[in-house]
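A.B. asks: Mind looking at a prediction? Sequence and model below.
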Amino acid sequence: MKITDARVVVTAPGRNFVTLVIETEDGVVGVGDATLNGRELAVASTLTDHIRPLLIGRDARRIEDTWNYLYKGSYWRRGAIAMTAIAAVDMALWDIKGKIAGLPVYELLGGASRDGVLVYGHASGHTFDVLDGSVQKYLDTGYKAIRVQASVPGLDHTYGIAAGSAATYEPASGSLPEEDVWDSALYLDFAPRLVSHVREQFGYGVHLLHDAHHRLTPIEAARLGAQLEPYRMWWLEDPTPAEDQGAFRLIRSHTATPLAVGEIFNSIWDCQQLITERLIDYVRASVTHAGGITHLRRIFALAELYGVRTGSHGATDLSPISLAAALHIDLAVPNFGIQEYMPHPSPAEEVFRTGYRFHDGYLHPGDGPGLGVEFDEVAAARFPYVPRYLPVNRLVDGTVHDW
């Protein structure tokens, strides 16, 4: 079954998404997500100008061979742009494989290991009262796990706060990056009060998560983790930049609060030390940015050996194709932990028709063949690309800081 065409569609139904469409001589079509927030066109160019010519004429059934051909054959390995492009090809080929077999992808991965995928939602508010309303809304919807974020007093803008009554937040800005001001001291004083308040209001019957978003030093993260211990967090996410994997050794030595990291990882080598030394409890690599289903399975298989569970990134900076692919992996792997879930806004639903379903705090990818997502290119054409950047963070004195 030879590949006859591969094309890239960039569309913005609510935010920018990059989709790879692969066609075969038998008429079977597969889709993959190639979205890299703030660098979408770089991935689109990589696919169109460099990878597409390599795909035409290849056997679509040879997923592993194609993955290695694209990864090892380029010589310039790894990196977010290259791995996102490879991931899109990989997802599309798994989609095709499932359609050929007439089975959902999770069946090709060994079948279901559970009945559903536990997900967590994002509750936030500029004040505790607004946050309480947001948490209650998720509880009423059936969520059993909720990430909580609130505005830090003294800062004009805090990461993770939904705009107005929107269910999601949009961190990407316009033609130039917006610049936020950050003060770790203010945050470290506030974060334990935030979590304490939520526990006082809602008790311990709900799992709580919190995202520090890479902004702390290792010793600051260790202090925060220790302060959060009484509140039985599901995890503290991205406490410090993970380029220095050994930094988590210091955090680990000071706190028993579970640690999660990895949404910006793009290969198994980004988390090898974190996993093999048991420095984290959850690896958050996403199927889109970590080389697709083929490579993410390798990461999760390594994690299983060391008691590390999965917690894949699943925000709306990835398309519904990515979420569907993640759910197939989540349903199959033995060491699943939890899946991030932010429903996409209605414009995206016009472009991506999905088969996954939510019930009582769990998602299921559905039983349609392949990934279970239909991509409407006619609808996608109604939403042209809009240049956007992620924000830049500065300390009070103007120093560029981790965002």
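C.D. replies: Sure thing, it's come through.
A.B. asks: only C-alpha atoms for contact and neighbour calcs from this point on.
C.D. replies: Noted.
A.B. asks: Just give me the residue closest to the centre of this protein.
C.D. replies: Centroid-nearest residue in the chain, with C-alpha atoms, centre = their mean: residue 313, separated by 2.1 Å.
A.B. asks: how about it, what does it touch?
C.D. replies: Taking C-alpha atoms under 8 Å, 6 or more residues apart in numbering, we find residue 313 in contact with 263, 284-286, 339-340.
A.B. asks: Just say helix, strand or coil for it.
C.D. replies: coil (DSSP: H, G, I helix; E, B strand; the rest coil).
A.B. asks: what about residue 106, how many neighbours?
C.D. replies: 26 (other C-alpha atoms under 10 Å).
A.B. asks: Residue 324 is in contact with that one, correct?
C.D. replies: No: if you go by C-alpha atoms under 8 Å, residue 106 and residue 324 don't touch, sitting 10.3 Å apart.
A.B. asks: Residues contacting stretch 85-94, please?
C.D. replies: Contacts of stretch 85-94 (C-alpha under 8 Å, 6+ apart): 19-22, 29-34, 43-44, 46-47, 60-61, 63, 67, 70-71, 105, 287-294, 325, 370-371.
A.B. asks: Kindly recompute the last result at 7 Å.
C.D. replies: Defining contact as C-alpha atoms under 7 Å, 6 or more residues apart in numbering, one finds that stretch 85-94 is touched by 20-22, 30-34, 43, 46-47, 60, 63, 67, 70, 105, 287-294, 370.
A.B. asks: Look up the closest residue to residue 358, ignoring the ones flanking it.
C.D. replies: residue 364 (6.7 Å; C-alpha to C-alpha, 6 or more residues apart in numbering).
A.B. asks: So what's the residue count around that neighbour?
C.D. replies: 20.
A.B. asks: this is the comparison structure:
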Amino acid sequence: MNIATAAVIVTSPDRNFVTLKLTTDDGLVGWGDATLNGRELSVASYLTDHVVPLLIGRDAHRIEDTWQFLYRSAYWRRGPVTMAAIAAVDVALWDLKAKSAGMPLYQLLGGASRNGLMAYGHASGRDQEELFDSIRLRLDQGFRSIRVQTSIPGIDAVYGVRAPAGQESEQHYEPAQRIARPMEEDWDTRAYLRHIPTVFEAVRNEFGPELPLLHDVHHRLTPIQAARLGKDLEPYDLFWMEDCTPAENQDALRLVRQHTTTPLAIGEVFNTIWDYQTLIKDQLIDYVRSAVTHTGGITAMRKLLDYAAQYQIKSGIHGPTDISPVGMAAGLHLDLAIHNFGIQEYMQHGDVTNEVFRQSFTFENGYLHPGNEVGLGVELDEEAAARHPYQPAYLPYNRLKDGTVHDW
């Protein structure tokens, strides 16, 4: 089963996606997600100009060999563009192999380790009333674990806060705006640190002790600030505190770990197992947050999560709307197969995206399942995709009150 053709499809239903289509000489089609939010065309060019010419005629069954070839032969390794491109090839090859075998992908990964995947939804509000309404909406939708984000007094715009309940949509939430230049937001760490513990106190008083609650700091704190927040949130029993400080300096998490028992989730901006080496070996985190799409595909993520399992660290695979349904399905199949599954982020795609990407995965009673169609269980409608051309979009960025650019 050799690769006969390879094509890169860029489409923008609700938001931009980059999809790789591999077709074999016996007519099977495999799909891979290469979306890199705000830098989509960089990956599309990397695939089209440098990777696709290397794929024609290769044995589609040789997944590991192809992964190593694409990673090592370019000499310039790692980085989000390279790893997203490799991920697209890898996922498409796994899709082809599972279709050739006539079974859903998770069966090739060892079969199901559980019946369903606990998912968490996103709730937010500009004030307490809106936040409570948003949590109730997510509970009504079936979620049994909730990420809580809120506006901060004195800060005009904060990542992760949607429109009021009843007007919410995941498309509205999507932070990459279709504008000519990135949107500037402001930030005040002291105001944030004062406010967030009061928010979780109110949520616990309203919704009780059993509801799993999560919070995304989005890399905005120094290690000592993150340690303080983790300590202040301990009474509210968070499922995790996510990306509390920029973790490129892996040793920075030692300080956080020394001062708080709040579980830590890290890694949605990481690209390889090397980014996690110290964090996992020294047990400085509790959950791995990378996405299959941004971390070299199923082959690489399986190895990363097997490494994490040695230290009782679990998965928390990234699942925002800038991961296409193809990338989402890849994560779900891996989730179902591994032993150390923790939780899965789930943001529903918009109606237009669902018209372009036909999906078999399901969400019911708070649990996701990848479905039992052969392969990934996702197919792209190329005619529908062609109706939605690429549109430039940028993620926002932050400045402090004195004008300093801050971590977003």
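C.D. replies: The structure has been received and is ready for your questions. Note that the structure is a prediction, hence the values are computed from the model and not measured.
A.B. asks: Could I get the TM-score for this pair?
C.D. replies: Remark: TM-score between the superposed chains equals 0.99 [TM-score structural alignment, normalised by the length of structure 1]; 403 aligned residues with a C-alpha RMSD of 0.7 Å.
A.B. asks: before we move on, the earlier item: now check structure 2 for the residue matching the residue nearest to residue 358 of structure 1.
C.D. replies: In structure 2, the residue equivalent to residue 364 of structure 1 is residue 369, according to TM-score structural alignment.
A.B. asks: check contacts around that match.
C.D. replies: 116-117, 332, 361-363.
A.B. asks: Now name the helix or strand holding residue 147 of structure 2.
C.D. replies: Assigned by DSSP states H and E, residue 147 of structure 2 belongs to strand 146-150.
A.B. asks: OK, contacts around the closest residue to residue 106 of structure 1 other than its chain neighbours?
C.D. replies: Spatially, and ignoring its direct neighbours in sequence, residue 106 of structure 1 is nearest to residue 328 (4.6 Å; C-alpha to C-alpha, 6+ apart). Shown in contact with residue 328 of structure 1 (C-alpha under 7 Å, 6+ apart): 105-106, 365.
A.B. asks: just residue 348 of structure 1 next, same as before
C.D. replies: 13-14.
A.B. asks: Please apply the same query to residue 341 of structure 2.
C.D. replies: Residue 341 of structure 2 touches 314-315, 335, counting by C-alpha under 7 Å, 6+ apart.
A.B. asks: Looking at these, which are in strands?
C.D. replies: 314-315 (DSSP state E).
A.B. asks: from the contacts of residue 341 of structure 2, which single one is nearest residue 100 of structure 2?
C.D. replies: residue 335 (21.6 Å; C-alpha to C-alpha).
A.B. asks: The equivalent of that closest one over in structure 1: how many residues sit nearby?
C.D. replies: In structure 1, residue 335 of structure 2 lines up with residue 330, judged by TM-score structural alignment. Residue crowding around residue 330 of structure 1 was assessed by other C-alpha under 10 Å; the count is 30.
A.B. asks: With residue 66 of structure 1 instead?
C.D. replies: There are 21 residues near residue 66 of structure 1, going by other C-alpha under 10 Å.
A.B. asks: tell me which residues in the helix or strand harbouring it are buried?
C.D. replies: In the assignment (DSSP H and E), residue 66 of structure 1 maps to helix 63-73. Residues of helix 63-73 of structure 1 classed as buried: 63, 66-67, 70-71 (neighbour count, 16 or more other C-alpha atoms under 10 Å).
A.B. asks: Quick one: these as CSV, columns for distance to residue 300 of structure 1 too.
C.D. replies: Putting the buried residues of helix 63-73 of structure 1 into CSV (distance: C-alpha to C-alpha, whole Å) gives the following:
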residue, distance to residue 300 of structure 1
63, 18
66, 21
67, 17
70, 21
71, 19
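A.B. asks: Looking at those, which one is closest to residue 267 of structure 1?
C.D. replies: residue 71 (11.0 Å).
A.B. asks: now, which of the contacts of stretch 85-94 of structure 1 lie within strands?
C.D. replies: Per DSSP E, those map to strands at 20-22, 30-33.
A.B. asks: Serialize these to JSON lines and add fields for neighbour count and distance to residue 77 of structure 1.
C.D. replies: Output for those, formatted as JSON lines (neighbours: other C-alpha atoms under 10 Å; distance: C-alpha to C-alpha, whole Å):
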{"residue": "20", "neighbour count": "26", "distance to residue 77 of structure 1": "20"}
{"residue": "21", "neighbour count": "21", "distance to residue 77 of structure 1": "23"}
{"residue": "22", "neighbour count": "27", "distance to residue 77 of structure 1": "23"}
{"residue": "30", "neighbour count": "29", "distance to residue 77 of structure 1": "25"}
{"residue": "31", "neighbour count": "30", "distance to residue 77 of structure 1": "23"}
{"residue": "32", "neighbour count": "33", "distance to residue 77 of structure 1": "20"}
{"residue": "33", "neighbour count": "31", "distance to residue 77 of structure 1": "20"}
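A.B. asks: Cool, thanks, signing off.
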